[in-house]
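[1] Pasted the sequence and its predicted model underneath.
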Amino acid sequence: MKRRVNVIGVGMTKFAKPGASPEYYEMAKEAGTKALADAGIAYKDVQQAYVGYVYGDSTCGQRAVYELGLTGIPVVNVNNNCSTGSTALWLARQAIESGAAECVLALGFEKMEKGALGNKFDDREPPMGRHAQVMIDVQGISAAPPAAQMFGGAGREYRFQHGTKKETFGKISEKARDHASRNPYALFGQKLSLAEIMASEEVFDPLTRFQCCPPTCGAGAAILCSDEFARKHGISKPVYIAAQAMTTDFASSFDERSMIKMVGYDMTREAARQVYEASGIGPGDVKVVELHDCFTANELLTYEGLGLCPEGGAEKFIWDGDNTYGGKVVTNPSGGLLSKGHPLGATGLAQCTELVWQLRGTADARQVQGANIALQHNLGLGGACVVTMYRRD
């Protein structure tokens, strides 16, 4: 039988703009130290570490972990684009579940540069070449940042299919800023009106500037352990992972000439299906969700991919307020990537941190009342999608 995997410690830094953060290993030390203190254990109790980052040299994971201690444990470096942090979590969960370890650290960090993401190597085929070719074939290419063209194109495809108003996408960003105003860890804590969001310059139809996540620096960490380890350390009723799944691209990402499929809709839908089936929990049981809102268009698509609303029902879901406090499910109480920030390697572990706080009832002004089940969605183009279900009994 598979062993239950508990999340007994979490921690993160306050996210910052590029150029305003400490060194990556200093951010990692802060997040890791907080997670260890939260768990009430010492670093010597950790048997393995999985460390995620996108922009950094090989063995940056070791350099970061060495700030916590020099105990000779295995350190695995992880890079899976924007889903890197959740991939580190996925690997750590497997180590505990299989019996390979009793206590594992998942750590993620990123020190980003200003401006849009770009390729670091110009002497080889980029890993997203096939994705870019779909975009070129469907809508051509423009001077806008490539990620904005991809997710904006998916939003435009959805808009044309369903007659969705441009303001519907802006409404998501308004909600994100409102939630972030309650989060001391968020990069952007200032509320914005829908009018202000729609008036910001257009990046790629239907996206305006305030509907695109910013480059961000930060770190997040989680300590995972077995039931036996938790009991030995006097930890009762921990948050645990009820189910988790990772998917990569299907043929539909490339063969159906759909921008929606190319940016990972089918990855999301299948990962969610696996998690619901494995956990015996449906989307209607979920109280709080942290999902990958790199652009407002992706949050809208993800509502449907996760089954939070029916296909074609996202606009009603948004305008009815079913995605926020007082509605059906609170999405991104942290402010999400749009407002909390998106340091690629740290994002998945920051999502985990927020949801553990929510399930413990310690999220302060952001607390979702009655939250005992939480869902996490982290997507990386190229591609990988990780969906995780958390519970606290």
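    Received it, and whenever you're ready, just let me know what you need.
[2] CA atoms for contacts and neighbours, from now on please.
    Fine.
[3] separation between the nearest residue in space to L300 that is not next to it in sequence and M246?
    Counting by Cα to Cα, 6 or more residues apart in numbering, L300 lies nearest to A314, which is 6.2 Å off, once chain neighbours are set aside. Going from A314 to M246 by Cα to Cα, to the nearest Å gives 24 Å.
[4] What count of nearby residues applies to H131?
    Here the number of neighbours of H131 (other Cα atoms under 10 Å) works out to 19.
[5] now swap in E167 and tell me
    17.
[6] Could you identify the helix or strand that succeeds the strand or helix carrying it?
    Using DSSP states H and E, the element containing E167 is helix 166-180. Per DSSP H and E, the first helix or strand lying C-terminal to helix 166-180 is helix 194-199.
[7] buried sites along that following helix?
    L194, I197, M198 (16 or more other Cα atoms under 10 Å).
[8] Which residue comes closest to R130 once chain neighbours are left out?
    In space, R130 is closest to F254, 7.2 Å off (Cα to Cα, 6+ apart).
[9] Next up, the contacts around the one you found.
    Counting by Cα atoms under 8 Å, 6 or more residues apart in numbering, F254 makes contact with R130, H131, V134, K261, M262.
[10] Centre of the chain to the helix holding E167, how far?
    Helix 166-180 sits 18 Å away from the centroid of its parent chain (Cα atoms, centre = their mean, to the nearest Å).
[11] picking that back up, which of the buried residues of helix 194-199 lies closest to T84?
    Using Cα to Cα, I197 comes nearest to T84 of the buried residues of helix 194-199, at 29.1 Å.
[12] measure G115 to C103 for me?
    G115 sits 38 Å away from C103, going by Cα to Cα.
[13] which of those two has more neighbours?
    The neighbour comparison of G115 against C103 (other Cα under 10 Å) goes to C103, with 26 against 10.
[14] quick one: contacts for I223?
    Neighbour list for I223: V7, I8, G9, V10, A35, L36, A39, C103, V104, L105, A106 [criterion: Cα under 8 Å, 6+ apart].
[15] isn't the last one right up against C225?
    No - A106 is not in contact with C225 according to Cα atoms under 8 Å; the separation is 11.0 Å.
[16] Let me see the ranges of the strands in the chain.
    Remark: strands assigned in the chain by DSSP state E are 5-12, 48-52, 75-78, 103-110, 202-204, 207-208, 218-225, 239-247, 288-290, 330-331, 373-380, 384-391.
[17] what would those look like in TSV with distance to G305?
    Listed next are these as TSV, based on distance: least, Cα to Cα, whole Å:
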stretch	distance to G305
strand 5-12	26
strand 48-52	25
strand 75-78	26
strand 103-110	26
strand 202-204	23
strand 207-208	20
strand 218-225	26
strand 239-247	13
strand 288-290	13
strand 330-331	14
strand 373-380	10
strand 384-391	11
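[18] Mind checking those for the one nearest to M27?
    Short answer: strand 218-225, nearest of the strands of the chain by Cα to Cα, at 5.6 Å.
[19] then this one, side by side with the first:
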Amino acid sequence: MPQKVYVIGVGMTKFTKPNPDRDYPEMGKEAVDAALADAGVQYDTIQQAVCGYVYGESTCGQRVLYQVGMTGIPIFNVNNNGATGGTALFLAKQLVEAGSDVVLALGFEKMAPGPLTLSAYEDRAHPGDKHGAKLAELAGLTTAPVAAQCFGNAGLEYMKKYGATKDHVAKIAAKNHRHGAKNPRAQIAKPYTVEEVMKSKEIFGPLTKLSCCSNSDGAGAVVLMSEKAVTQKGLQKKAVEIIGMEMATDTPEVFTGDSVMSLAGYDMTTLAAKRLYKKTGISPKDVNVVELHDCFATNEMISYEGLQFCEVGKAGKFIDDGDNTYGGRVVVNPSGGLIGKGNALGATGLAQCAELVWQLRGEAGDRQVPNARIALQHNLGLGGAVVVTLYRKGFQNVSSKL
């Protein structure tokens, strides 16, 4: 059996608006230093490292980590759009399961203001060209940002099928801004009411400016250890177990079907979640706290269902009943999520991990979810990839059971 994997150290920078005065090597080093300090280990204990970023040249991971130490270890660089950070974590976990004892996962991003740029190249096929063509076929294209059109149309599809409204979308965004206002590392950190969300600039469909995430600069890092390493170093009190991870990509129905929800990643999310619950024996009812990929509030709405936190078509009721926040069924995005905290693409998945580790350790301050024991992370990238992760509080011996 593969060895158990634990998160021992986490670190992240404050997410900020794109800043020309701060470069990715500085942000990446800050996150790594924080994660190493949290774990109580030195860089020379790291045996392998996986680095994630979207906008950058080759070997940016080496450029960051060489500042911390040049120990000759393998350093891998990955890019999976919005799921980049989760992908780095997924690969780092596999390295520990395969025999490494201490592995670092790092994500960072230096972004540009305004809508996401589609590509740095104009002389070759864009990897999302088939997704774009399918979106145009199903819903047409306007001058609005393409990502907003994709997730906005996914929301409209859900609303038409099940009767959800713009008010539900705005309630999600207001919740995440409210949560983010308590997070000192969040980019926006300002509460907005449902009315303020709805009155902000219209972007596309049910989406307004305040129900869309912002581009961010930032970095996050995580130190993973095997059960043996945790025991040898006496770090059981800091340990948070990764119960399981599942990664999924698009299925043929994305291009053969007639659903923008599928195009926006709903099918991937559903597939990964079903696999994860089955393999781990954990039920969605066991989950106390969630970091969900709310790049747009409509994606959070449709993902409630994909992650099985509500029945099919019941997201509106789930929102109205307050089951997505403190005092409800499960607390979703206590960090503020991508809408409140910001979205530094390569760092987002690692920032989600950091928040959940703080929650399970009881270190989240004003954001603390009472009695948090099981956490779920959902990290999605168009084009496409999704990583869904389950965490459990504390150190578990091999023979331990939930």
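    Looks like it came in fine. Bear in mind that the values here come from a model prediction, so they are computed numbers and not experimental data.
[20] related to what we said a few turns ago, of all the buried residues of helix 194-199 of structure 1, which comes closest to G19 of structure 1?
    I197 (25.2 Å).
[21] And that closest one, how far from K171 of structure 1?
    Distance from I197 of structure 1 to K171 of structure 1, by Cα to Cα: 8 Å.
[22] Please name the residues that touch P310 of structure 1.
    E304.
[23] Would you mind measuring from it to A346 of structure 1?
    Distance of P310 of structure 1 to A346 of structure 1, computed by Cα to Cα: 31 Å.
[24] Check the offset of stretch 210-228 of structure 2 from the chain's centre.
    Taking Cα atoms, centre = their mean, one finds the center of stretch 210-228 of structure 2 at 7 Å from the center of the full chain.
[25] Please disregard the earlier target; I meant stretch 124-137 of structure 1.
    Computed by Cα atoms, centre = their mean, the separation of stretch 124-137 of structure 1 from the middle of its chain amounts to 23 Å.
[26] whereabouts in structure 2 does that stretch align?
    Using TM-score structural alignment, stretch 124-137 of structure 1 corresponds to residues 124-137 of structure 2.
[27] Okay, buried residues for that stretch please.
    Neighbour-count burial for stretch 124-137 of structure 2, counted by 16+ other Cα under 10 Å, picks out H131, G132, K134, L135.
[28] just checking, which of those residues belong to helices?
    Secondary structure from DSSP state H places H131, G132, K134, L135 of these in helices.
[29] Return the residues in contact with the first one.
    Under the criterion of Cα under 8 Å, 6+ apart, the contact partners of H131 of structure 2 comprise F255, L263, G383.
[30] tell me which of those is nearest to Y326 of structure 2?
    L263 (31.1 Å).
[31] Hmm, the closest one is touching T256, no?
    No - L263 of structure 2 is not in contact with T256 according to Cα under 8 Å; the separation is 10.4 Å.
[32] between the two, who's got more neighbours?
    L263 (27 against 9).
[33] Can you find the partner of the more buried one in structure 1?
    Correspondence of L263 of structure 2 to structure 1, assessed by TM-score structural alignment: M262.
[34] That match and G345 of structure 1, how far apart?
    Distance, M262 of structure 1 to G345 of structure 1, by Cα to Cα: 22 Å.
[35] do the same with P215 of structure 1
    Separation of P215 of structure 1 from G345 of structure 1 (Cα to Cα): 12 Å.
[36] swap in G380 of structure 1?
    G380 of structure 1 sits 11 Å away from G345 of structure 1, taking Cα to Cα as the criterion.
[37] what do you get for L300 of structure 1?
    23 Å.
[38] The two - which one has more neighbours?
    G345 (33 against 22).
[39] mapped onto structure 1, which of the contacts of H131 of structure 2 hold?
    Counting by both residues aligned by TM-score structural alignment, their matches' Cα atoms under 8 Å, structure 1 reproduces these contacts from the contacts of H131 of structure 2: F255, L263, G383.
[40] if I line the two up, what does the last one land on in structure 1?
    Superposed on structure 1 with TM-score structural alignment, G383 of structure 2 falls opposite G382.
[41] burial count for that match?
    By the criterion of other Cα under 10 Å, G382 of structure 1 has 20 neighbours.
[42] quick one: contacts for it?
    Contacts of G382 of structure 1 by Cα under 8 Å, 6+ apart are N81, P127, M128, H131, D249.
[43] what residues does the helix holding E167 of structure 1 touch?
    For helix 166-180 of structure 1, contacts defined as Cα under 8 Å, 6+ apart pick out 159, 186, 188-194, 197-198, 206-207, 210-211, 296-297, 299-300, 315, 318-319, 324, 332-336, 338-340, 366.
[44] which of these count as buried?
    Buried residues within these, counting neighbours by 16+ other Cα under 10 Å: 159, 186, 188-189, 191-192, 194, 197-198, 206-207, 210-211, 296-297, 299-300, 315, 318, 324, 332-336, 338-340, 366.
[45] Tell me who's in contact with L344 of structure 1.
    L344 of structure 1 sits in contact with Y53, V54, N81, C82, S83, T84, G85, F109, E110, T216, where contact means Cα under 8 Å, 6+ apart.
[46] Now list the buried members of the residues you listed.
    Burial by neighbour count, judged by 16+ other Cα under 10 Å, picks out Y53, V54, N81, C82, S83, T84, G85, F109, E110, T216 from the contacts of L344 of structure 1.
[47] Count the residues that sit near the residue lying closest to A37 of structure 1 once chain neighbours are set aside.
    Closest residue in space to A37 of structure 1, ignoring its immediate chain neighbours: G9 at 7.4 Å, by Cα to Cα, 6+ apart. Residues within reach of G9 of structure 1, counting by other Cα under 10 Å, total 26.
[48] what's the answer for A314 of structure 1, then?
    Using other Cα under 10 Å, A314 of structure 1 has 24 other residues around it.
[49] counterpart of it in structure 2?
    Under TM-score structural alignment, A314 of structure 1 pairs with A315 in structure 2.
[50] contacting residues for P184 of structure 2?
    Taking Cα under 8 Å, 6+ apart, we find P184 of structure 2 in contact with K14.
[51] show me where the stretch 1-150 of structure 1 has helices.
    Per DSSP state H, counting those that start in this stretch, the stretch 1-150 of structure 1 carries helices over the ranges 24-39, 60-65, 84-98, 129-139, 146-162.
[52] how big is the offset of the second one relative to structure 2?
    Once the two models are superposed, helix 60-65 of structure 1 sits on average 0.5 Å from its counterpart in structure 2 (mean Cα distance after the TM-score superposition for structure 1).
[53] same thing with the third one?
    Between helix 84-98 of structure 1 and its aligned partner residues in structure 2, the average distance after superposition works out to 0.4 Å, using mean Cα distance after the TM-score superposition for structure 1.
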